[in-house]
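A.B. asks: Give me a model of this one.
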Amino acid sequence: MDSSADEVVHDFPPLFRIYKDGHVEKFIDTDYVPTSDDPNTGVRSKDVVVSPETNVSARLFLPRTTAPSHKLPLLIYIHGGAFCIQSPFSSLYHNYLGSLVAQANVLAVSIDYRLAPEHSIPACYDDSWTVMEWVGLHANGGLGPEPWLNDHADFRRVFLAGDSAGANIAHNMVVRAGIARQVFDIKIVGTVLIHPFFGNNKPDKLWMFICPETSGCDDPRLNPAAHRSLLSKLVCKKVLVCTAEKDFLRKRGRAYYEALKSSGWGGVGEIVETEGEGHVFHLLNPSCEKAVSLMKHVASFINPGHVLSLL
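C.D. replies: Below is the predicted model:
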């Protein structure tokens, strides 16, 4: 009798383990929330398939609008989860994006990328870039396949944002966009990095395993602060870094901000730290006072005119 189904060869609690026969066990189940028209906020959502070949998709969020041709800032959001878990379709991210879209009055594209370890890095980067290219198809004359983007997206006011691993991916997408500006005609105005996953000052076993081609702890994708020449070329003109006092990733987030300021980059950087809170507290307890405050800060960064009009 083959016992390989029970033999563990790689174990990364609390995320996943891999057995000798190749199957993967995820420890954290991700729920699924269907799209809807939220009667409380007026935010509508829909799912789109971006690449049938790789099964890359996205969930779109559209706030209550006053005119069919009303143009809104466009937010491209990338979820966290250590590159291994979560999705835009979970209650955690569906609810967060719905609230952010309502408060900031933006159109949002929440990316569903392939997860590790089933799909090693750089799959998450490649999938996110595929979605960005797909978004770019709509920028020239409103001729893309998605009506919401054609009708409502202002492609001169595009923001990238993400939390944890998603913040890592968001940063890397801005770097890639700066290198490949000719690929699509969208203007990335700003980036929001919430509790970004940029590793630690020691080898990260998870990163080393899910990114077999990595150059190590100072891989520019993992530790951008060690590569200031790349930071200086960020295509956006403003960056918001959000850290939390008790977050185990706090130091690298702050190091990123300090490196960005001294890199020669010509934009405006801002850092906001939440005292007494841990990693992604705003997702786990979204109604607490500090999470509400952080939401307002992010919304104001993306669409200050709208948020100020509400105050």
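A.B. asks: hey, let's count contacts and neighbours off CA atoms from now on
C.D. replies: Fine.
A.B. asks: any idea how far the nearest residue to Ala225 once chain neighbours are set aside is from Gly267?
C.D. replies: Ranked by C-alpha to C-alpha, 6 or more residues apart in numbering and with sequence neighbours excluded, the top spatial neighbour of Ala225 is Tyr256, at 4.9 Å. Per C-alpha to C-alpha, to the nearest Å, Tyr256 is found 14 Å from Gly267.
A.B. asks: Give me the more crowded residue out of those two.
C.D. replies: Tyr256 (21 against 17; other C-alpha atoms under 10 Å).
A.B. asks: Check for me that that one belongs to a helix.
C.D. replies: Yes. In this structure, Tyr256 lies within a helix as judged by DSSP: H, G, I helix; E, B strand; the rest coil.
A.B. asks: Looking at this protein, which strand is longest?
C.D. replies: strand 153-163 (DSSP state E).
A.B. asks: Contacts for that strand next, please.
C.D. replies: By C-alpha atoms under 8 Å, 6 or more residues apart in numbering, the surrounding residues in contact with strand 153-163 are 71-80, 107, 139, 167-170, 174, 185-197, 280, 302.
A.B. asks: got it, and stretch 45-54?
C.D. replies: Counting by C-alpha under 8 Å, 6+ apart, residues outside stretch 45-54 touching it are 35-37, 55-62, 130-131, 134.
A.B. asks: try stretch 230-238
C.D. replies: Residues from elsewhere that reach stretch 230-238 (C-alpha under 8 Å, 6+ apart): 174-175, 177-178, 187-191, 224-225, 259-260, 263-270.
A.B. asks: Restricted to helices, list those.
C.D. replies: Among those, the ones falling in helices (DSSP state H) are 174-175, 177-178, 259-260.
A.B. asks: Let me know the closest of these to Val101.
C.D. replies: Val101 has its nearest neighbour among these in Val174, at 21.1 Å by C-alpha to C-alpha.
A.B. asks: Now which of the contacts of stretch 45-54 would you call buried?
C.D. replies: Buried subset of the contacts of stretch 45-54 (neighbour count, 16 or more other C-alpha atoms under 10 Å): 56-62, 130-131, 134.
A.B. asks: To compare against the first, here's the next sequence to fold:
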Amino acid sequence: MASSTEIAHDFTPFIRVYNDGRVERLLTAPRLPPSTDPVTGVQSKDIVISSDPEVKSRIFLPKINPEHPPKKLPLIIYVHGGGFCIGSPINIVTQAFLTPLVSQTPAVAISIGYRLAPEHPLPTAYHDCWDVFQWIASHAAGSGPDQWINDYVDTGRVLLVGESAGANLAHYIAVQAGVNKTSLGIRGLIALHPYFSHKEPDNLIKFLYPTSSGTDDDPKLNPCSDPDLEKMGCSRVLIVVAEKDSLKPRGVGYKETLERSKWGGKVEFIENEGEDHCFYLFDPSSEKAKGLFQTLVSFINQVI
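C.D. replies: Take a look at the predicted model:
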């Protein structure tokens, strides 16, 4: 009989799950407290969307001159990746990505928090992300619970951004926003190295989402099976893939699915040659990462 310390599931490089129920996350990044960046002047603060269960997100505000009247800025809603089981809206990776993006756009950004699997099996992450989006939408009339959003956000100029599993979740938000006629004006979606399911069962997804087949017949896991795809609530999508990324075919498939659908929006596609999954997060100072970053800033400024 296996002891409680033996590994029951090993999904390297993401997580190990032991027979006693412990979860060991193999890729983690330090969590950072809210702060003001000394270089860009970008401020951040945490917000608790829900206390039971607790769902926390973080708002990033570009440098503001307190002597000037508040200026309405576009809003970037960011969903972190990590295979639905690692990552955080308040860690150093998220901070390093959003701080320069907010500064250079400029825009306000909200990094969405969601509960992680397997402790909170999918589709919990989808529901949490939609709940946070609805909380943000409650500010559309300028009288929501957060003053930064009320004062500084133009809720008619919104962009969704997600990487890896976060791109999957951001796509889900975009579709739900269209289905439910949201009060936020979503202008576009950026899907960075998206993680969707494919025809063969994905063992990690099957473990994290026990009520799903883990294949592309699940509309949450793959847009090709979503009857509501044509209602997606934005008109432009930028899809980014990396040449050496094992998930590249899924990003290509996403592009083809959108182009074949009745959605009717514009799809733009970029491939980073010689690079692997989410390389821009792990080596943001590289020339290709800088080039991709400037492409993102340009796309955002065109769309919103």
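A.B. asks: Next, the TM-score between them, please.
C.D. replies: With the length set by TM-score structural alignment, normalised by the length of structure 2, the two chains reach a TM-score of 0.94; 301 aligned residues with a C-alpha RMSD of 1.8 Å.
A.B. asks: all helices of structure 2, in order?
C.D. replies: Using DSSP H, helices in structure 2 cover 92-104, 124-137, 147-152, 165-179, 203-208, 248-260, 279-282, 287-303.
A.B. asks: out of these, nearest to Ala242 of structure 2?
C.D. replies: helix 248-260 (6.2 Å).
A.B. asks: mean offset of the closest one relative to structure 1 (after superposition)
C.D. replies: The superposed helix 248-260 of structure 2 is, by mean C-alpha distance after the TM-score superposition for structure 1, a mean 1.0 Å from where its aligned residues fall in structure 1.
A.B. asks: counterpart of that helix in structure 1, which residues?
C.D. replies: On structure 1, the counterpart of helix 248-260 of structure 2 by TM-score structural alignment is residues 250-262.
A.B. asks: Quick check: end-to-end length of stretch 258-266 of structure 2?
C.D. replies: In stretch 258-266 of structure 2, first residue to last residue: 9 Å (C-alpha to C-alpha).
A.B. asks: list the buried ones in it?
C.D. replies: 258, 263, 265.
A.B. asks: go on, stretch 271-290 of structure 1?
C.D. replies: In stretch 271-290 of structure 1, counting by 16+ other C-alpha under 10 Å, buried: 271, 273-274, 277-282, 286, 290.
A.B. asks: pretty sure Arg59 of structure 1 contacts Ile111?
C.D. replies: Yes. Using C-alpha atoms under 8 Å, Arg59 of structure 1 makes contact with Ile111 at a distance of 6.7 Å.
A.B. asks: Need the overlap of contacts for these two.
C.D. replies: When contacts are counted by C-alpha under 8 Å, 6+ apart, the set common to Arg59 of structure 1 and Ile111 consists of Pro88.
A.B. asks: can you put the buried ones among the contacts of stretch 45-54 of structure 1 in JSON lines and add distance to Ile28 of structure 1?
C.D. replies: Converted to JSON lines, these look like this (distance: C-alpha to C-alpha, whole Å):
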{"residue": "Val56", "distance to Ile28 of structure 1": "21"}
{"residue": "Ser57", "distance to Ile28 of structure 1": "21"}
{"residue": "Ala58", "distance to Ile28 of structure 1": "21"}
{"residue": "Arg59", "distance to Ile28 of structure 1": "21"}
{"residue": "Leu60", "distance to Ile28 of structure 1": "25"}
{"residue": "Phe61", "distance to Ile28 of structure 1": "26"}
{"residue": "Leu62", "distance to Ile28 of structure 1": "29"}
{"residue": "Thr130", "distance to Ile28 of structure 1": "27"}
{"residue": "Val131", "distance to Ile28 of structure 1": "26"}
{"residue": "Trp134", "distance to Ile28 of structure 1": "30"}
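A.B. asks: Which members of these define the maximum pairwise distance?
C.D. replies: Using C-alpha to C-alpha, these reach their maximum pairwise distance at Leu62 and Thr130, which is 21.1 Å.
A.B. asks: Now do the same contact list for the nearest residue to Gly251 of structure 2 once chain neighbours are set aside.
C.D. replies: Counting by C-alpha to C-alpha, 6+ apart, Pro194 is the residue found nearest to Gly251 of structure 2 once chain neighbours are left out, at 5.6 Å. By C-alpha under 8 Å, 6+ apart, the residues touching Pro194 of structure 2 are 162-168, 239-241, 247-248, 250-251.
A.B. asks: before we move on, what about Phe301 of structure 1?
C.D. replies: Going by C-alpha under 8 Å, 6+ apart, Phe301 of structure 1 touches Leu240.
A.B. asks: Trace it over to structure 2, please.
C.D. replies: Checking TM-score structural alignment: Phe301 of structure 1 goes with Phe299.
A.B. asks: Please tell me how far that match sits from Val241 of structure 2.
C.D. replies: The value you get for Phe299 of structure 2 to Val241 of structure 2, if C-alpha to C-alpha is used, is 16 Å.
A.B. asks: Same check on Pro249 of structure 2?
C.D. replies: 9 Å.
A.B. asks: So for those two, which residue has more residues nearby?
C.D. replies: Neighbour tally, Pro249 of structure 2 and Val241, criterion other C-alpha under 10 Å: the higher count belongs to Val241, 27 against 18.
A.B. asks: hang on, isn't that one packed against Gly251?
C.D. replies: Yes. Using C-alpha under 8 Å as the test, Val241 of structure 2 is close enough to Gly251 to be in contact (6.2 Å).
A.B. asks: Identify the contacts common to the two.
C.D. replies: Common contact partners of Val241 of structure 2 and Gly251 (C-alpha under 8 Å, 6+ apart): 193-194.
A.B. asks: list the contacts for the residue nearest the centre of structure 2?
C.D. replies: The C-alpha lying nearest the average C-alpha coordinate of structure 2 belongs to Val79 (C-alpha atoms, centre = their mean; 1.9 Å). Val79 of structure 2 sits next to 89, 111-113, 160-163, 166-167, 169-170 when contact means C-alpha under 8 Å, 6+ apart.
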